[in-house]
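Chemist: model this:
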Amino acid sequence: MSIPLSSSTDLAMRKDLVRLRMEMNRQQVLYHSQPLVHPFQRIKGMVTHRSGSSDHNGGKGPLMIAATLGLTLFGRRLGKFGKLARVGMLMYPIIRRLRP
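Modeler: You can find the predicted model right below:
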C-alpha cells in the first residue's frame, strides 16, 4: 500500500505538495468559472474585440451567432426564405474575407 514516512521533513514536503495541488485546482476552477459567472462581460468582449484581423472568435459576432441559432431552430419552417438565409450564412465568411 503506502510506505510509512520516516521523517518529519518527508511529511512536511508531502503536505506542501498537497497544498500546492489544491491551490492549482482552486485556480483552475476560478479560471474556468469566469465565463459562467460573468456572461455579459464575455458578450461585451466579443463585441469590442471585433476589430481587424485579430478577431478571436473566427468572425462570428453575437449577431451572427444569434442568426445561426435562429435558423437552426426555425429555418425549416421559413421555407424558401429559410433556405436562402442558410445559404447566405454559409457564404458570409467567404464574402467577409474578400472585403478589404
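Chemist: make it CA atoms for all contacts and neighbour counts henceforth
Modeler: Will do.
Chemist: give me the number of residues near M91?
Modeler: Here the count is done by other Cα atoms under 10 Å, and M91 has 11 residues near it.
Chemist: Sequence B follows; please return its structure for comparison with A:
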Amino acid sequence: MSQPLSTSNDLSMRKDLVRLRMEMHRQQMLYHAQPLSHPLQQMKSFVSSRRASSEHSSGKGPMMIAATVVLALFGRRMGKMGKLARVALTLYPLIKGQQRLRGKLR
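Modeler: Got it, this is the predicted structure:
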C-alpha cells in the first residue's frame, strides 16, 4: 500500500500536487460555465463562424436549425403541410449545394 509521508519535502510536493489539481478543476469549471453565463456571446460566435465557413457549410444556418426544431416538435400536428415542410427541409441542402456548384462552374 502507500507509505506514510515522512519528510517535509514529500508533504510539500503532495500539497503542490493538490493545489495544481484544484486549479485545474477550477479552470475546467470556468470553461464549461462560460456558455451558460454568456449565451448571447455564444450565439454571436456561432453565427460569425458559420458566415466565415459558409463556402464549406452544408446549408444548415441558424434559421435552418430553428426550422428543424419547430418541425420536429409541431410537424405531426400540421398534417399534410407539416409533411411537405419536412420534405422541403430535407431537400433544401441538396438544392442549395447544387446551386453553389452551378455558380462555381459558370
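Chemist: What does the superposition give as a TM-score?
Modeler: Here the TM-score for the pair of chains, by TM-score structural alignment, normalised by the length of the first structure, is 0.84; 98 aligned residues with a Cα RMSD of 1.8 Å.
Chemist: Distance of the residue minimising distance to the centre of the first structure relative to D10 of the first structure?
Modeler: By Cα atoms, centre = their mean, the first structure has its centre lying nearest to P35, at 7.7 Å. To D10 of the first structure, P35 of the first structure is 40 Å away according to Cα to Cα, to the nearest Å.
Chemist: hang on, the earlier thing: any idea how far L20 of the first structure is from the residue nearest to the centre of the first structure?
Modeler: For P35 of the first structure, the distance to L20 of the first structure - Cα to Cα - is 25 Å.
Chemist: Pull out the buried residues from the helix or strand containing A66 of the first structure.
Modeler: Per DSSP states H and E: A66 of the first structure is located in helix 62-74. Within helix 62-74 of the first structure, the residues that count as buried by 16 or more other Cα atoms under 10 Å are T68, L71.
Chemist: Report the mean deviation for that helix after fitting onto the second structure.
Modeler: Helix 62-74 of the first structure, aligned to the second structure and superposed, deviates on average by 1.2 Å (mean Cα distance after the TM-score superposition for the first structure).
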